[in-house]
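*Asks:* Predicted model and sequence below, questions to follow.
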Amino acid sequence: MKIRESLASRLFDAFNTVIMIGLVIVMVYPMIFVFSASISENAMVVSGQVLLWPKSLTLAAYERVVFNPDLWVSYWNTIRYTFVHTVLTLMATSAMAYPLAKKWLPGRRVILLMAAFTLLFSGGLIPTFLVVQKLGLLNTIWAIVLPSLISTWHLFIMRTFFEALPEELEDAATIDGCGTIQVLLRIVLPLSLPVLATIGLYTAVNQWNAFFDALIYLNDRSMYPLQIMLRNILIAGSNVQGEGDMSHMETMKYAMIIIATLPILCIYPFIQKYFIQGSMIGGIKG
């Protein structure tokens, strides 16, 4: 039996379709423009002739960027910062969220209130820098990784997810002789892939795009991440190769944006289904 839609329903669907198409255009156009500008002649980009499709195709900008050794040093730094930060964040967040999900934990409410307090107030930039400095972490990977290791928001999302897991599974594992750590590693975490993938993706993207911490805590250029190099090109206007000619400066900016964004765009499709599940769980249960 075919259900007849009312005029208001059809208008609502048409309005939603137009809005969705508009959002797609708004999100896709910058990506197409940046890619087109990166493979166009610099003069065409500077003069504003590149609006959507590339003009006078050339890979000169990519050649200048790719063959610069500083790019690969900063790329490696970004990869290791992102990997270490994401892994340690998932470990620390799950280790803290699991006991907080148990009502029998002594002082649970106090700990949760203290954690919630950090959502509203923080120590500030200068005290944080002084702590990092006194601990001797300046110009090390730990200055980038440790200060932002645990996000309170992610902690509450993971705690909520753990609370929703059936307690019977943990009770059965305990009867079979598993301790608390074994229950967490063998039962809880394998069932928590959606929330782990979601938090891991958010953490990885944030760390991949981060540059402010590196500006504050790193003085050694060999420790700079990719975003510092991108910042120098986009904001400071410095040449990738130092004091060289600026004939490809504009296209190099767009080439660097493509190179810096590509890894995240390639990773996202593989964990999309877990990301969607984790986002829905956090929204419904949180």
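*Replies:* Happy to help now that I have it. Numbers count the residues shown, from 1 in each chain.

*Asks:* From now on I want contacts and neighbour counts done on CA atoms only, so please keep to that.
*Replies:* Will do.

*Asks:* Could you report the neighbour count for Trp153?
*Replies:* Trp153 sits with 14 neighbouring residues when counted by other C-alpha atoms under 10 Å.

*Asks:* Skipping its backbone neighbours, what lies nearest it in space?
*Replies:* Nearest non-adjacent residue to Trp153, counting by C-alpha to C-alpha, 6 or more residues apart in numbering: Leu119, 7.6 Å away.

*Asks:* burial of that neighbour, as a residue count?
*Replies:* Count around Leu119 with other C-alpha under 10 Å applied: 11.

*Asks:* Now for it, which secondary structure element holds it?
*Replies:* In the assignment (DSSP states H and E), Leu119 maps to helix 108-120.

*Asks:* what comes up buried for the helix or strand just after that helix?
*Replies:* As assigned by DSSP H and E, the chain's next helix or strand after helix 108-120 is helix 125-134. For helix 125-134, the neighbour count (16 or more other C-alpha atoms under 10 Å) marks 129, 132 as buried.

*Asks:* Can you tell me what sits against helix 125-134?
*Replies:* 138, 143, 147, 216-217 (C-alpha atoms under 8 Å, 6 or more residues apart in numbering).

*Asks:* now do 6 Å
*Replies:* Outside of helix 125-134, no residue comes within contact range by C-alpha atoms under 6 Å, 6 or more residues apart in numbering.

*Asks:* Which strands or helices does the helix or strand following it pack on?
*Replies:* Next helix or strand after helix 125-134 toward the C-terminus (DSSP H and E): helix 141-145. The criterion is 3 or more C-alpha pairs under 6 Å, 6 or more residues apart in numbering; DSSP states H and E, and there are no helices or strands that helix 141-145 contacts.

*Asks:* can you rerun that using 10 Å?
*Replies:* helix 69-100, helix 125-134, helix 212-217 (3 or more C-alpha pairs under 10 Å, 6 or more residues apart in numbering; DSSP states H and E).

*Asks:* then this one, side by side with the first:
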Amino acid sequence: MKDSVSYKVFKVVNTIILLLVVFITVFPFINVLAQSFSSEAYINAGKVNLIPRGFNIDTYRTVAKDAMFWTNYKNTVVYTVVGTAISMFMTTIFAYALSKKRLMGRKFLTMFAVFTMFFNGGLIPNYVLINSLGFANSIWAIVVPGAISIYNMLIMKSFFENMPEELEEAASIDGLNTYGILFRIILPLSKAIMATMMLFYAVGHWNSWFSAFLYMDQKELFPVTVYLRNLIAGATGGASAGATSADNLTQISANIKSVTMVLTILPILLIYPFVQKYFVSGVMLGSVKG
């Protein structure tokens, strides 16, 4: 059967709208990328849109020549990997425990966890606590305080609650204990939600900078986000790491924000396609039941 005229019109309009949405979504990324490779004259004049104008890589070259940048970049990778591993482990076991109705004090523990989403000790008590624990100037100051995201835990808890109880009963009859059921039965069936939570935590740790800025005073321990933040502050304030001339400083001041965004989001953009297929299904499966 041939499509009706109204359906053909619908498809055309729908295609135009979707293309417009795609353009609106992608344009800021392309614009930032174009600015990062443009000269300061065109950037200040507002003439850079989708294509670089006055191709220039002085800022990239300045950043790449600085050994501290690569040290801090390595720190970010380490913090992200370790932090994500700790967060996934703690969130998974906490969510799995709370998903069991037979757990004594389940409602209290859930309300206690939710309470922390709205109230915390404040900046100064947290700072005093981290220092008293000896976490200052160490990786633990970054990966431990925010190890569990209650929002992520609640999503994972809902996902576990929707799994058939018969699976665990059958595994228990076969001789598996609680840990065996979790690691050999439940987790292999939870790849979607696990990949989604892993992406959430990895992005959070990768973009984090305030914890390191607050709890660390050794440049060798900074993540790359703090390095780039200091580079922006230096360029806008008149002194930049690696800048050796007034012209170089002017160029860095013009497009340092664009370069910063590109260097920060590039690794995440490269990883995202590999977990994208799990992303939507993981969130949807975990939000079916509240």
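*Replies:* Ah, there it is. In this text the structure is predicted, and so the values were computed from the model without any measurement.

*Asks:* TM-score for this pair?
*Replies:* Here the TM-score for the pair of chains, by TM-score structural alignment, normalised by the length of structure 1, is 0.90; 284 aligned residues with a C-alpha RMSD of 2.3 Å.

*Asks:* how close does the helix holding Leu119 of structure 1 sit to structure 2?
*Replies:* For helix 108-120 of structure 1, the mean deviation from structure 2 after alignment is 1.3 Å (mean C-alpha distance after the TM-score superposition for structure 1).

*Asks:* Over which residues of structure 2 does that helix lie when aligned?
*Replies:* Counting by TM-score structural alignment, helix 108-120 of structure 1 falls onto residues 106-118 of structure 2.

*Asks:* Contacts for that stretch, please.
*Replies:* Stretch 106-118 of structure 2 has contacts (C-alpha atoms under 10 Å, 6 or more residues apart in numbering) with 94-95, 97-101, 103, 148-151, 153-154.

*Asks:* Counterpart of Val205 of structure 1 over in structure 2?
*Replies:* So, by TM-score structural alignment, Val205 of structure 1 is matched to Val203.

*Asks:* hmm, back to that, could I get the contacts of stretch 106-118 of structure 2 in a markdown table, plus columns for distance to Asn31 of structure 2?
*Replies:* Converted to a markdown table, the contacts of stretch 106-118 of structure 2 look like this (distance: C-alpha to C-alpha, whole Å):
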| residue | distance to Asn31 of structure 2 |
| --- | --- |
| Phe94 | 42 |
| Ala95 | 41 |
| Ala97 | 46 |
| Leu98 | 45 |
| Ser99 | 45 |
| Lys100 | 49 |
| Lys101 | 51 |
| Leu103 | 52 |
| Ile148 | 35 |
| Ser149 | 33 |
| Ile150 | 35 |
| Tyr151 | 33 |
| Met153 | 36 |
| Leu154 | 37 |
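
*Asks:* ok, the match of Val205 of structure 1 touching Ile265?
*Replies:* Yes - here Val203 of structure 2 reaches Ile265: they are 9.1 Å apart, a contact under C-alpha atoms under 10 Å.

*Asks:* Now for the counterpart of Thr92 of structure 2 in structure 1, how many residues are close by?
*Replies:* Matched by TM-score structural alignment, Thr92 of structure 2 corresponds to Ser94 in structure 1. Each residue near Ser94 of structure 1 was counted by other C-alpha under 10 Å, and the total is 24.

*Asks:* ok, now the one 5 residues further on?
*Replies:* Pro99 of structure 1 is flanked by 18 other residues according to other C-alpha under 10 Å.

*Asks:* what residues are up against it?
*Replies:* 105-106, 108, 159, 162-163, 180, 184.

*Asks:* Can I get the buried part of the residues you listed as one ChimeraX selection?
*Replies:* Typed into ChimeraX, the line below selects the buried ones among the contacts of Pro99 of structure 1, using 16+ other C-alpha under 10 Å:
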select :159,162,163,184
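
*Asks:* now, among the contacts of Pro99 of structure 1, which is nearest to Glu41 of structure 1?
*Replies:* Arg159 (52.0 Å; C-alpha to C-alpha).

*Asks:* which one in structure 2 is aligned with that closest one?
*Replies:* Superposed on structure 2 with TM-score structural alignment, Arg159 of structure 1 falls opposite Lys157.

*Asks:* and what of Asn68 of structure 1?
*Replies:* Using TM-score structural alignment, Asn68 of structure 1 pairs with Asp66 in structure 2.

*Asks:* ok, so what distance separates its match from Ile51 of structure 2?
*Replies:* Distance, Asp66 of structure 2 to Ile51 of structure 2, using C-alpha to C-alpha, to the nearest Å: 28 Å.

*Asks:* before we move on, what about Ile43 of structure 2?
*Replies:* Distance from Ile43 of structure 2 to Ile51 of structure 2, counting by C-alpha to C-alpha: 12 Å.

*Asks:* Tell me which residue lies nearest the centroid of structure 2.
*Replies:* Geometric centre of structure 2, nearest residue: Val203, 1.2 Å, by C-alpha atoms, centre = their mean.

*Asks:* right, and the secondary structure at that one would be what?
*Replies:* At Val203 of structure 2 the chain is in helix, as set by DSSP: H, G, I helix; E, B strand; the rest coil.

*Asks:* what sits against it?
*Replies:* Contacts for Val203 of structure 2 (C-alpha under 10 Å, 6+ apart) come out as 80, 84, 197, 265, 267-268, 272.

*Asks:* So Ile43 and Ile51 of structure 2 - more neighbours on which side?
*Replies:* Using other C-alpha under 10 Å as the criterion, Ile43 of structure 2 and Ile51 rank with Ile43 on top: 21 against 15.
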